[in-house]
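[1] Generate coordinates for the sequence data below:
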Amino acid sequence: MCGIFGFVAPQPLPASLVIDALRTLEYRGYDSWGIAFLDGDLARERIAVLKRAGRIPASTPNLPATVIALGHTRWATHGGVTDENAHPHLDCTGTLAIVHNGIIENYLPLRRALERSGHRFRSSTDSEIFAHLLEDTIASIEEHHPSASDDIPTLVEAVRHAFNQVRGLNALIALHRPTRQLVAVKSTSPLVLGHGPAGTFVASDAVALVGYTDRIHYLQDDEIALLDHQGLQLFDRCTGQRRSARWEPLTLRPADTSLGGYPHYLIKEIHEQPRVLARIARERLDGARQLADLIRHSYGTFLVGCGTAGYAALCGSYLFSRIARRHVNAVIASEFKYQEHFLTDRSLVIALTQSGETIDVIEAVHAAKRRGATVAALVNVTGSTVARLADFTIPLSAGPEQSVLSTKAYTAKLAILLLTAHILNGSEHVGLDTLWRAIEGMEMALAPATLDRIRAVADRLVDAQHCYVIGRGLSYPTALEAALKIKEVTYIHAEGFAGGELKHGVIALIEDGSPCLVFSPLDETRADILSGAMEVRSRGGWVIGISPEPDEAFHVHIPVADVGDASPLVSIVPAQLLAYELAVRRGLDPDKPRNLAKSVTVK
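    Model (predicted):
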């Protein structure tokens, strides 16, 4: 989940551009940051390293221009959050620097062997072993094959051999001072390459390449990339043979990754949701038709996702049952491999993911493909691992999500599932009309009058320790997602429940003043959920109703539009806004919650 970035340029570039790129990638981890670059003239050239624990500060030291550099922003797995454990890591000779995303599962035996041969370690990370392993491999090649073929540069050959010794899902970039080259290699964890007039670049995410290139190549697991002042060379990781890049346009623009006048990315992305859904209504109908056809001809359909995407999957199972009279299973991606045994070559697995790099979703996709199932994907990053693995993909087209919390990708998934369910039912026109009504309802939920009520609720809840959220039917997944948003960004203990479960134990948690959000659309669940809300109120709970109409069970009513089966799209918006307002009042960073990162690429 770490962010990595590097460049090689024909003419010196400011080393500080690496730090700017790392700020763009900081959503992937913000425990520490660091940069390595060539400094000094040719006679006294060295790898200079600047690295610190904590987030990237607003101002950093002035750095010289350089022709080669790499950097890293860390989400800690092995080793504490310290300056020593921050990346980049150097080898013993100071001629190599590496940055790493992933986990080297066999790092302990490798480290012990390297220590026995005299290597000195400066950190307690698993990552540092690759610098020393690469140092040994280069020395061995130069000793035993001093006249190695120019067809396979020594650095590429060394990375091939060293990378084959590590286990796990990893992405690595190595900087080699003597040759002024970068080498990039990966297994599942993402790396994107770009080339432009200023130089050749590599990053964990294409958003970090915006402004430097207008074309990109997604590095494959069986490739190694060599970056030097002349550009990019690709090699087959197994054979060493040269390969050609498959360039595609980088469609992102600087405006896509800027705050656009908002104080935080989270509130910007919440407000972007109506525009995202309008794009889906205009551009994704054919994709929904094709997905509906895949479901229609499958024998067993499964929606899989993690976290927020998992709740979108659960909501999808209700939509397909309710609208299309179709049984579609929702499974948490991390649990899917324990339930893969019923898959056949007639099964359909639909993967839901924002980044397309979530390791649990990738493993679920691999499990499905091993058993011959068809894989479809609703994914926001078109060149991602899941997008490449899937047999059929519908791009969410939500634009970059730079807040760790997912908002617009969540509602984009729901919009596509809603349309697909209606197409299966033969009511495509109804689905489109419902989606457009939901877009209008979202805009109402984002209006100042609604926001004023939400801010008043946030003022009351700012010091709360617990919060409960209930819903039934289509609103049950919404309750789970609302609770997740609150706990992710405010650190208030929030729990979502099916409203009917209150009397089966949950109501024991309610005491005087306990806040409880209640989702109450105007559907068949209303009478039952209001009954539960009144039970909470009668036991001293403070009830906030998110509903098209008020009710005596509510202490506070937050009005939302009545949009029928699209209610999950509209009802979640006040919960997203409440989470944001609470985080701001509690002095927390809404974009970077503690312990979390956006793209969960490790197990």
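
[2] okay, CA-based contacts and neighbour counts for the rest of this
    Fine.

[3] Count residues in the vicinity of the nearest residue to residue 296 once chain neighbours are set aside, would you?
    Distances taken as Cα to Cα, 6 or more residues apart in numbering place residue 424 nearest to residue 296, at 7.2 Å, with adjacent residues excluded. Applying other Cα atoms under 10 Å, we find 21 other residues in the vicinity of residue 424.

[4] one more, for comparison:
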Amino acid sequence: MCGIVGIVSEDINIVPLLVRSLKRLEYRGYDSAGFAFVIEGKIVVLKDRGYIDHVVKEYNILSLYSNIGIAHTRWATHGQPSKANAHPHTDCGGLVAVVHNGIISNYVELKQYLEEKGHIFRSETDTEVIAHLLEEYIVNEKLTPLQALHRLVKTLKGTYAIALLYAKTPNRIYFAKNVSPLILAVSPTYGLLASDIPSLIEYSRKVVVVEDGEYGFVEPGNIVLYRDGKVVNWRPRIHVVGWSVTDIEKAGYPHFMLKEIMEQPRALYDTYSGALADENIVKAAKLIIESNKIFITGAGTSYHAGLTATYYFARIANQLPYTFISSEADLYADLASEETVLIAISQSGETIDTLKAVRLFKERGAKIIAISNVIGSAIPREADVTVYTRAGPEIGVAATKTYLTQILILQYIAISTGLLKGLYTENDAKEYIKLLGQAPKAVEQSLQRASPHINRLAMRLHREEHMYILGRLLGAFLALEAALKIKEVSYIHAEAYPAGESKHGPIALVQKGFPTIFIGTPPVQIVEKIASNIEEMMSRGAFTILIGLNCYEDVKADFRLLLGPCNEYLAPYYIMPPLQLLAYRLAVLRGYDPDKPRNLAKTVTVE
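    Got it, this is the predicted structure:
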């Protein structure tokens, strides 16, 4: 959840680079920010509650000169948002400055031990124990920084990505990692590390993912990596990132969320094209047909993609997976065995709850299929088979293009599974796959048709504080994602239900003008049922909205938007982009920044 960046050079002033790089992690969400530099042999720490721009202006940071620095954006987990609790943290003597992402689970006992040794703490955070431990090891026990790091890795329990400065080595940034993500970049000029790729892409497209239990340092033009006191050869692990700085900029759009909604045709085209040649889709299908239980897991939007996949596996592959939210994995893992497959969905590949679910299932012998947008991330490294979406970088906190690319990959795996099970011929499978190739055009046409109508609808709804979003079968799953988008960015309390459930409680809240959105999806057998549900809501005064496909042309509602042919395989691509656009328009009309929803982080790396 927090953002970490470190840059070191021989003699180049890295201060403006560090500020720019940290700002590229703003999408992860934060409540405070800070910087540490070595200047004239001393560590200088500048931090405060609030946005990066505030901290930079408050301390006139861009007027400084330093060849080395670390920076951090913090979401509060231990200790409230405050200047004292913001990172970096230092030791008593000011020789060490530390930034950290994660949770140190044994920090209470470590803090007590250090206080007994005479260390004085100035914050409420778990991170500060790291700085004092290093001081204890280096100053009092006379260990070298690398020896101290080795000892630190053995001592700390929990999750962490750590970057630190030591005043006496002003050309090295030290690091250590367990569970929380940490990336190194290969550069002839700089030493570079960060918690995510966007902050480093300006300087290098070659990255190395640090693995659990590893530690070391970066220096100008060099990386030194250790595990258990032994040097690790990192060069075979270099990944070349397939996108550039322009991909992580707004490119003239007012917000990343709008840019990424509009990028969906391209993201789907790239994902579809990649899937056509991806042998891992067939490998994933083989694992599925060799299993006796299939589970799908994810968090947030990825969970909703998994629910949608449940529908398609049932329809295409005659198989009904168990789909669960990753944070509830403890219950489901007890049902796993060597004949189980878990499909783990994570945009970042680092979502902590999904990673924990993967590890719980692996402990019981389950096979893992990962679906991720980030090559080399943690969950793919744990998986037996990985299929990557090719959505490109997604900066907006509210997932848009990665959601639809996840659905496309899951549909493709379902088709391959059905083919391997002999449910249809190879020609039939080719027709299904050819149909998926229409997804980019479906999104493009839908957005073109919907945009003016969505603008008008948003004007009608933006002062509302509550709404329902209802659907049946596939539509119920799409409704969940639509409600999440609206809640995330506009802060309107949107609740999704299967439409048939409305009479079992939710309808009690409906009164004159209450907005109720109905998702109109195939199969045609449910059209009359949705029509009946709409009439039921209208009779109680609800403002009814129908967003669906052309098979609903005879269904009445106060506001109707029909978006394309009645095809269940293309339904998400016609229906979801306008709903994403509605969430975006509502946020803007209500005066909120859809790229920075309050209290939310793009990548959740703490439990």
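
[5] Superposed, what's their TM-score?
    Here the TM-score for the pair of chains, by TM-score structural alignment, normalised by the length of structure 1, is 0.94; 586 aligned residues with a Cα RMSD of 1.5 Å.

[6] on that earlier part again, what does the residue nearest to residue 296 of structure 1 correspond to in structure 2?
    Under the alignment (TM-score structural alignment), residue 424 of structure 1 pairs with residue 417 in structure 2.

[7] what's the answer for residue 312 of structure 1, then?
    Checking TM-score structural alignment: residue 312 of structure 1 goes with residue 305.

[8] Which residue is the nearest non-sequential neighbour of its match?
    Using Cα to Cα, 6+ apart, the closest residue to residue 305 of structure 2 is residue 407 (5.7 Å).

[9] Can you classify the aligned residue in structure 1 for that neighbour by secondary structure?
    Applying TM-score structural alignment, one finds that residue 407 of structure 2 aligns to residue 414 in structure 1. Under DSSP: H, G, I helix; E, B strand; the rest coil, residue 414 of structure 1 falls in the helix class.

[10] got the residue ranges for the helices in the stretch 151-300 of structure 2?
    Ranges of helices in the stretch 151-300 of structure 2, per DSSP state H, counting those that start in this stretch, are 256-262, 264-276, 279-289.

[11] Where in structure 1 does the first one align, residue-wise?
    Alignment note (TM-score structural alignment): helix 256-262 of structure 2 is matched to residues 265-271 of structure 1.

[12] Now for residue 12 of structure 1, how many residues are close by?
    Residue 12 of structure 1 has 14 nearby residues by other Cα under 10 Å.

[13] correct me, but it touches residue 65?
    Yes - if you go by Cα atoms under 8 Å, residue 12 of structure 1 and residue 65 touch, sitting 5.3 Å apart.

[14] Quick one: distance of the helix or strand hosting residue 22 of structure 1 to the chain centre.
    Taking DSSP states H and E as the criterion, residue 22 of structure 1 maps to helix 16-25. Taking Cα atoms, centre = their mean, to the nearest Å, one finds helix 16-25 of structure 1 lying 18 Å from the centre of the chain it belongs to.

[15] average offset between it and structure 2?
    Its matched residues in structure 2 lie on average 1.1 Å from helix 16-25 of structure 1 after superposition (mean Cα distance after the TM-score superposition for structure 1).

[16] follow-up on the earlier one: quick one: contacts for the residue nearest to residue 305 of structure 2?
    By Cα atoms under 8 Å, 6 or more residues apart in numbering, the contact list for residue 407 of structure 2 reads 305-306, 308-309.

[17] same question, residue 570 of structure 1
    438-439, 441-442, 445, 560-561, 563.

[18] change it to 7 Å
    By Cα atoms under 7 Å, 6 or more residues apart in numbering, the contact list for residue 570 of structure 1 reads 438, 441-442, 560.

[19] Across to structure 2, which of those residues hold up?
    Using both residues aligned by TM-score structural alignment, their matches' Cα atoms under 7 Å, structure 2 keeps these contacts from those: 441-442, 560.

[20] The residues you listed in strands, which ones?
    Assignment to strands by DSSP state E places none of those there.

[21] and of those, the nearest to residue 96 of structure 1?
    residue 442 (52.0 Å; Cα to Cα).

[22] Hmm, the closest one is touching residue 275, no?
    No - counting by Cα atoms under 7 Å, residue 442 of structure 1 stays clear of residue 275, with 10.0 Å between them.

[23] shared neighbours of those two, which are they?
    By Cα under 7 Å, 6+ apart, no residue touches both residue 442 of structure 1 and residue 275.

[24] Among those two, which residue is more densely surrounded?
    residue 442 (26 against 15).

[25] now residue 575 of structure 1, what's its secondary structure?
    Recorded secondary structure, residue 575 of structure 1: helix (three-state DSSP).

[26] Residue in structure 2 paired with it?
    Match for residue 575 of structure 1 (TM-score structural alignment): residue 579.

[27] ok now do its match, which residues does it touch?
    residue 482.

[28] Sort out for me which of the kept ones among the contacts of residue 570 of structure 1 are in helices.
    Among those, the ones falling in helices (DSSP state H) are 441-442.

[29] sorry, back to before: average offset of the match of helix 256-262 of structure 2 relative to structure 2?
    Taken over the aligned residues, the distance from stretch 265-271 of structure 1 to structure 2 averages 0.7 Å (mean Cα distance after the TM-score superposition for structure 1).
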